[in-house]
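S.K.: Got a predicted structure plus its sequence, pasted below:
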Amino acid sequence: MFTLATWNINSVRLRAGLVARLLGDEAPDILCLQECKSPVEKIPVEMFQALGYRWIVARGQKGYNGVAILSRLPIEDAGHRDHARLGHARHVAARLPSGVIIHNVYVPAGGDEPDRTVNVKFGQKLDFLTDMRDAFRADRPQRSILVGDLNIAPREDDVWSHRQMLRVVSHTPVEVAHLADAQEAGGWVDITRQDIPQGPLYSWWSYRARDWDSADRGRRLDHIWATGDIAAAGHASRILRAARGWDQPSDHVPVLASFDLPA
């Protein structure tokens, strides 16, 4: 069995101490980070290696985007895709010795206005998801896990108010439909909702909230999926809500799941 975590860290260099805290407290075998905001060579890998996370694959950019996979299990770089040809570091893949592929994805946030005719960023988000869908249709994944900040809360109980969020980027019907198309094309199963099928689940709370915990206006933007051939092996899903209250936190919290699979 191995345990995997995903976390939009919102600057791995600024919050390296929080990453170390998570690795020490929860000890996931694999940690996928998004929004690292760092060139690969400036990620503080020595700190993580000292905690037993000897392997890393990453793609980085100065000040923006960036994805990394830290592991205490042997992994090898399995490449990346530049979805929609944006030139962004938003995807990296790693292969475990068993052949299981881990995809770490950071979908564009999409800006503030859910209309691609007036908001280029929203169009980029939809194009990114369409390209993901087409890639899965062309080469349907097997024995794969996909995690990351997908920047969409697909279900009504994945947001604090479905009615009030319908025109807010991250929960609009067009985004939800695009995400569903990508999920269906790859045969992906939502492991978190497989484990916890009912009730509100959030992994993000805005920095703008004066008291995020009491207001609890959250969204489930961070996901763990697995292909249908291994989805039954996924279990023990959890969202570390308490991490939102750590000192100088990310606005996202870690999401974890375990898999009864050989590494």
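M.R.: Noted; the coordinates are in hand. Just so we're clear, the structure is a prediction, and the values are computed from it rather than from any experiment.

S.K.: When you work out contacts or count neighbours from here on, use the C-alpha atoms and nothing else.
M.R.: OK.

S.K.: list the buried ones in the longest helix along the chain?
M.R.: Ranked by number of residues, the top helix in the chain under DSSP state H is helix 120-138. With burial defined by 16 or more other Cα atoms under 10 Å, the residues of helix 120-138 counted as buried are 121-136.

S.K.: Repeat that for stretch 226-242.
M.R.: Judged by neighbour count using 16+ other Cα under 10 Å, the buried positions of stretch 226-242 are 226-228, 230-231, 234-235, 237-239, 241.

S.K.: So which of those is the closest to Q142?
M.R.: Closest to Q142 out of the buried residues of stretch 226-242 is T227 (6.0 Å), distances taken as Cα to Cα.

S.K.: That closest one against R143, yeah?
M.R.: Yes: with contact defined as Cα atoms under 8 Å, T227 counts as touching R143 (6.1 Å).

S.K.: Okay, one more to line up with it:
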Amino acid sequence: MPFTLATWNINSVRLREDLVLRFLREEGPDVLCLQECKSPVDKIPREQFAALGYGHMVARGQKGYNGVAILSKLPIEEVGAADHAGLGHARHIAGRLGNGVTIHNFYVPAGGDVPDRAVNDKFGQKLDYLRDMRDAFHADRPAKSILVGDLNIAPREDDVWDHKKLLKVVSHTPVEVAALAETQDAGAWVDVTRQDIPDGNLYSWWSYRAADWDAADKGRRLDHVWATPDISGAGHSSRVARHVRGWDKPSDHAPVLATFDL
């Protein structure tokens, strides 16, 4: 039975509750994975989501920072929450649907402003987090799984508005791109978005600093949908809901969607 999945860094689920509700009403994905919820789990407005048919949720939260949640129309069972790099942050939750598909929802550290771990601890934490993700997938090879989230890295040249200008900017540096590639390879993950949209510039994040983000279009593809090879061929209809970035008081990320015939 086909199901549609969306991933969205919401940048505060309580502040942008109305936007989440609007997205659920208008787009109606079967599963919505949120990052940067910035809320304890018991403060997430789950009753309002349930009223729209999203009666199932697995989540990890903390006050004011990080936080990940999976809202689902379909029954989902929590099956893990890793603390990679030992940061004590709510950055991962995994749930399993009734069809046996495991969904991993990640919020990888942003990494600060300086791409040098010697002077920027946050950049070191980001690299350590990716290392631990890689090692976890090596140790326990995933199967029948989907990985989504704000991975905070735009890996391809056409995932950023200007490859050369961003080579020394955190999120597109060669060391980050290499670390993400190692993580992807460790689980043999297939980039479903680029499987469906192989060519051309594609972004999911635009800075708040741009006076007119849409016209400037200085974006990056930081939000990803991956799948293991045993089910990646079932993925299709990938898209970025770019228009959502233009809603009132939006997140700086737009949702990314894909449908799986499983």
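M.R.: That came in fine, so what should we check first? What you see is a predicted model, and the numbers here were worked out from it, not measured in a lab.

S.K.: Make TSV out of the buried residues of stretch 226-242 of the first structure and add secondary structure.
M.R.: As requested, those are exported to TSV (DSSP: H, G, I helix; E, B strand; the rest coil):
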residue	secondary structure
A226	strand
T227	strand
G228	coil
I230	coil
A231	helix
G234	strand
H235	strand
S237	strand
R238	strand
I239	strand
R241	helix
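
S.K.: which two from those residues end up farthest apart in space?
M.R.: G228 and R241 (27.7 Å).

S.K.: As a check, name the ranges of all strands in the first structure.
M.R.: Counting by DSSP state E, one finds strands in the first structure at the ranges 2-8, 30-34, 55-59, 67-71, 76-77, 91-95, 101-106, 144-149, 188-190, 204-205, 218-219, 222-227, 234-239, 255-259.

S.K.: Pick the most deeply packed of these.
M.R.: The highest average neighbour count among the strands of the first structure, using mean count of other Cα atoms under 10 Å, belongs to strand 30-34 at a mean of 28.

S.K.: residues in contact with it?
M.R.: By Cα atoms under 8 Å, 6 or more residues apart in numbering, the surrounding residues in contact with strand 30-34 of the first structure are 2-10, 65-73, 90, 104-106, 147-149.

S.K.: my guess is G228 of the first structure meets D190, correct?
M.R.: No: using Cα under 8 Å, G228 of the first structure is not in contact with D190; the gap is 9.8 Å.

S.K.: Next, the buried residues of stretch 243-252 of the second structure.
M.R.: Buried residues in stretch 243-252 of the second structure, counted by 16+ other Cα under 10 Å: 244-245, 250-252.

S.K.: Which stretch of the first structure lines up against it?
M.R.: Aligned using TM-score structural alignment, stretch 243-252 of the second structure spans residues 242-251 in the first structure.

S.K.: Stretch 20-38 of the second structure now?
M.R.: Mapping stretch 20-38 of the second structure onto the first structure (TM-score structural alignment) gives residues 19-37.

S.K.: Return the residues in contact with the residue nearest the centre of the first structure.
M.R.: Residue closest to the average C-alpha location in the first structure (Cα atoms, centre = their mean): G148, at 1.2 Å. Residues counted as contacts of G148 of the first structure (Cα under 8 Å, 6+ apart) are 6-8, 32-34, 104-106, 222-224.

S.K.: could you list every residue that touches the residue lying closest to it once chain neighbours are set aside?
M.R.: Nearest residue to G148 of the first structure in three dimensions, chain neighbours excluded: V105, at 4.8 Å (Cα to Cα, 6 or more residues apart in numbering). V105 of the first structure is in contact with 34, 67, 90-92, 146-150, counting by Cα under 8 Å, 6+ apart.

S.K.: Over in the second structure, see which of the contacts of G148 of the first structure survive.
M.R.: Cross-checking the contacts of G148 of the first structure against the second structure gives 6-8, 32-34, 104-106, 222-224 as conserved contacts, using both residues aligned by TM-score structural alignment, their matches' Cα atoms under 8 Å.

S.K.: would you turn those residues into CSV with distance to Y207 of the first structure?
M.R.: Converted to CSV, those look like this (distance: Cα to Cα, whole Å):
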residue, distance to Y207 of the first structure
T6, 20
W7, 16
N8, 14
C32, 22
L33, 19
Q34, 17
N104, 24
V105, 22
Y106, 19
D222, 17
H223, 20
I224, 24
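
S.K.: Residues touching the match of stretch 243-252 of the second structure, excluding its own?
M.R.: 8-10, 15, 18, 204-207, 252-254.

S.K.: among those, which two are most distant?
M.R.: Pairwise distances across those (Cα to Cα) peak at 18.3 Å, for the pair L18 and S206.

S.K.: Neighbour count: those two, which is higher?
M.R.: Using other Cα atoms under 10 Å, the more surrounded residue of L18 of the first structure and S206 is L18, with 19 against 15.

S.K.: Okay then, goodbye and thanks.
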